[in-house]
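Participant: Give me coordinates for this.
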Amino acid sequence: MLTRRQFTLSSAAAFGSASTALAAMLGDDGLHKQPWFSDTFLELGDDLAAAADNGRHLMILYEQNGCPYCRELHEVNFARSEISDYIKTHFDVIQLDMFGAREVVDFDGEALEERDLAAKWGVNFTPTTILAHNMNRGAQSIGKAQTFRMPGYLKPFHYLSSLEYVAEAKFEGQTFQRYLQDKFVELEERGIDPDVW
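Facilitator: Down below sits the predicted model:
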């Protein structure tokens, strides 16, 4: 018998190559969609396990209809190939609607609507990007699954740095602020202005 997770993985494999040619578009729910977003049964523990099985990490992206910063995330950050390619290489992305009614199964097994999950997790801003490292597989709460959270819009340099901080497990040896300071120094030594990047 085919499980939900196996069905999702086989469907993604079958349709993955066709979807990569598509551009971002506005969905019926008013949220911007990327062709590389994952389409799952929204069972987050299984989603993290599936990502880990493939050596990837999980990104949960909370957005809302009409959010100008969400639009900026898609039109500026995700339009940059260095960011979108990095995400496609290292993360499975699940998009949730801050005021949505789809059922989501939390890491602790509780089934609730997207909007109720946002309240439970303390998501107060959109976009909010939650990153879960694959070593957190089997976590029983968002507190244990989440490695890093970006509440609100970050400019491209900081957004990509956040992704690298998690995907490359830099969080194990230093705070994010220290990691950013080291990156700024490295860029300055190479004559690159991170504010222009």
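Participant: make it CA atoms for all contacts and neighbour counts henceforth
Facilitator: Will do.
Participant: What strand or helix carries the spatially most central residue of the chain?
Facilitator: In the chain, the residue lying closest to the centroid (C-alpha atoms, centre = their mean) is Met59, at 2.4 Å. Using DSSP states H and E, Met59 maps to strand 57-63.
Participant: Before we compare anything, build this one as well:
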Amino acid sequence: MSKKFFITILSIFISLQLELFAETINLDKAAIETKTTNKSPMVYLHRTGCPYCEKLEEFTFDDEDVHNYIEKNFNFIVINVSFTEDVIIYQGDKMTPREFAIQMGYNFFPSVLFLDDSGELEHASVGYIEEKDFLLILQYMKTNAYKTMTIDEYKKKTGYIDENTHLIDKRQKL
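Facilitator: This next block holds a predicted model:
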């Protein structure tokens, strides 16, 4: 057997394996399902080897209160932008995970995107966020408070911070 033939067979085998493990993530369908499940899409963007992503997963997402709140109230969708074979379907377009992150304007990791029932971005949180802070963001989104006030106003209203406390987490974008 020639070396060229062996390399060709190996290349075909590898590409078939990648296709077998590739995932299609249909965010359009997830947005439509919001109407029947009452769970809005919450998209977690991360990349392989990202220390802040690993910390968010290990401490924040694994926290019992955060985990239970997400499970009860959101359609949690995980997208690893390092997986180049995955296909994201968003607003009728097919793209790679990295292209989706860039299109959404969140090519920073970790990022958590909250979408409405039409798939539009309602809120995004960037970077590592501690459990209690993330739980507050989840409540802010689930109660639709984001429609009438900023996250800082919500923190004050809920007693999370008082007038004398410096506002935290300026990374939150509305």
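Participant: picking that back up, got a list of what the aligned residue in structure 2 for the residue nearest to the centre of structure 1 touches?
Facilitator: In structure 2, the residue matched to Met59 of structure 1 (TM-score structural alignment) is Met42. The neighbourhood of Met42 of structure 2, defined by C-alpha atoms under 8 Å, 6 or more residues apart in numbering, consists of Phe74, Asn75, Phe76, Ile77, Val112, Leu113, Phe114, Leu115.
Participant: The last one against Glu122, yeah?
Facilitator: Yes - Leu115 of structure 2 is in contact with Glu122 according to C-alpha atoms under 8 Å; the separation is 5.4 Å.
Participant: Between the two, which is the more surrounded one?
Facilitator: Leu115 (22 against 15; other C-alpha atoms under 10 Å).
Participant: What ranges does structure 1 have for its strands?
Facilitator: 25-26, 32-33, 57-63, 91-97, 103-105, 111-113, 128-132, 148-151 (DSSP state E).
Participant: got TSV for the ones you listed, with distance to Ile142 of structure 1 too?
Facilitator: Shown next, in TSV, are these (distance: least, C-alpha to C-alpha, whole Å):
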stretch	distance to Ile142 of structure 1
strand 25-26	28
strand 32-33	24
strand 57-63	11
strand 91-97	14
strand 103-105	12
strand 111-113	14
strand 128-132	9
strand 148-151	11
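Participant: The strand holding Met59 of structure 1 vs structure 2, average offset?
Facilitator: Superposed on structure 2, strand 57-63 of structure 1 shows a mean distance of 0.6 Å to its aligned residues (mean C-alpha distance after the TM-score superposition for structure 1).
Participant: okay, the angle between that strand and strand 128-132?
Facilitator: Interaxial angle, strand 57-63 of structure 1 versus strand 128-132 (axes from the mean of the first three to the mean of the last three C-alpha atoms, to 10 degrees): 160 degrees.
Participant: Kind regards, and thank you for your time.
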